[in-house]
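Asks: Got a predicted model here, sequence first, then my questions.
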Amino acid sequence: MIATLENASLLDEADELASMVIQSEIYAEYMLSKQRFEQDKEAQRLVGIFLKVREKYDEVQRFGRYHPDYKPVIKEMMESKRELDTYPLIADYKKSEKRLSDLLGELSMVLAHSVSESIKVPTGDPFYDRSCGTGCGSGGKCGCHTK
């Protein structure tokens, strides 16, 4: 690859953009909530329980409702998931993770659409990724894109 002044400029701008994200308040909140989550013994205990239950759940799912432990394992999985999701540090971590993901998704959309409107960018939003967004697969040629 032949390095040109334009390529070097693009790399510098990409580094600057990455630095801006890392210095953002959203990223700082994410890192703080992640650190709290990782250091909390109760949160780690709940994650460990959930992972063990998920192993049983995955085994039961292979056979579906015909597995003899289907109902008890499904109930245990739902209870474990609810307990995990309602623990304050875990809920805070998930919220901050979602905010960071949304920021990165928006950034990806801006970058992609500055090149071409037909570039598909997975947003993680099933409503946007459908026919009128970027999910139809035809780059707007199907007529669903109304811009």
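Replies: Here it is on my side, so go on.
Asks: Going by C-alpha atoms from here, please, whenever you check contacts or count neighbours.
Replies: Noted.
Asks: any idea how far residue 133 is from residue 46?
Replies: 38 Å (Cα to Cα, to the nearest Å).
Asks: quick one, which of the two is more surrounded?
Replies: residue 133 (22 against 17; other Cα atoms under 10 Å).
Asks: let's bring in a second one:
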Amino acid sequence: MLATMSTIELLDGADELAKAVIESDVYHEYIEAKQKLEKDVEAQKRISAFNHMKDQYEDVQRFGKYHPDYDEISANIRKAKRAVDLTDTVVEFKKAERELESLLNEISGIIAHSVSKTIKVPTGNPFFDSMSCSGGCASGSCGCSS
């Protein structure tokens, strides 16, 4: 591969950007929240119980409402999921995860739009993603003005 100055500059810029993300407060808060979650014995028990219940739920789903344990297992999985979701360290982790995702989405958008304003960047937000022209402008199904 022939390395040109622009390729080297691009790689250096990517390295600088990656370093900036890793050094950001958002990333450090994410890592800290992840470590707290991994060390939280109660949260790990709840997550493990939920994963076990999820396996049972997948077995039941093959037969749907006709499975004899469908109602019981469906109720139990909702309770297990709620128990996980209400755990403080899980709440902290999910919040930190959303903030890091938001930062990365913003960076992706900036990079994509610096190349071309017509590049569609998934935001992770279904509301905004549905507003982009997923069918392509040639399909006539989108509302953009090309």
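Replies: Perfect, I can see it now. Fair warning: this is a prediction, and the values are worked out from it, not measured in the lab.
Asks: just the helices in the first structure please.
Replies: 5-22, 25-39, 41-63, 70-86, 88-115 (DSSP state H).
Asks: quick one, the longest one and helix 25-39 angle?
Replies: With axes from the mean of the first three to the mean of the last three Cα atoms, to 10 degrees as the criterion, the two stretches helix 88-115 of the first structure and helix 25-39 enclose an angle of 140 degrees.
Asks: Once aligned, what mean separation remains between helix 88-115 of the first structure and the second structure?
Replies: Compared with the second structure after fitting, helix 88-115 of the first structure deviates on average by 0.7 Å (mean Cα distance after the TM-score superposition for the first structure).
Asks: quick one, what contacts residue 26 of the second structure?
Replies: 96, 99, 100, 103 (Cα atoms under 8 Å, 6 or more residues apart in numbering).
Asks: residue in the first structure matching residue 98 of the second structure?
Replies: Matched by TM-score structural alignment, residue 98 of the second structure corresponds to residue 98 in the first structure.
Asks: That match and residue 1 of the first structure, how far apart?
Replies: From residue 98 of the first structure to residue 1 of the first structure the distance is 37 Å (Cα to Cα).
Asks: of these two, who's got more company?
Replies: More crowded of residue 98 of the first structure and residue 1, by other Cα under 10 Å: residue 98, with 14 against 3.
Asks: Of all the helices of the first structure, which one comes closest to residue 143 of the first structure?
Replies: Among the helices of the first structure, helix 88-115 comes nearest to residue 143 of the first structure, with 18.0 Å by Cα to Cα.
Asks: Check which helices and strands the closest one sits against.
Replies: helix 25-39 (3 or more Cα pairs under 8 Å, 6 or more residues apart in numbering; DSSP states H and E).
Asks: for the helix it packs on, the distance to its chain's centre please.
Replies: With Cα atoms, centre = their mean, to the nearest Å as the basis, helix 25-39 of the first structure stands 15 Å off its chain's centre.
Asks: got it, and stretch 5-14 of the second structure?
Replies: Using Cα atoms, centre = their mean, the offset of stretch 5-14 of the second structure from its chain centre is 28 Å.
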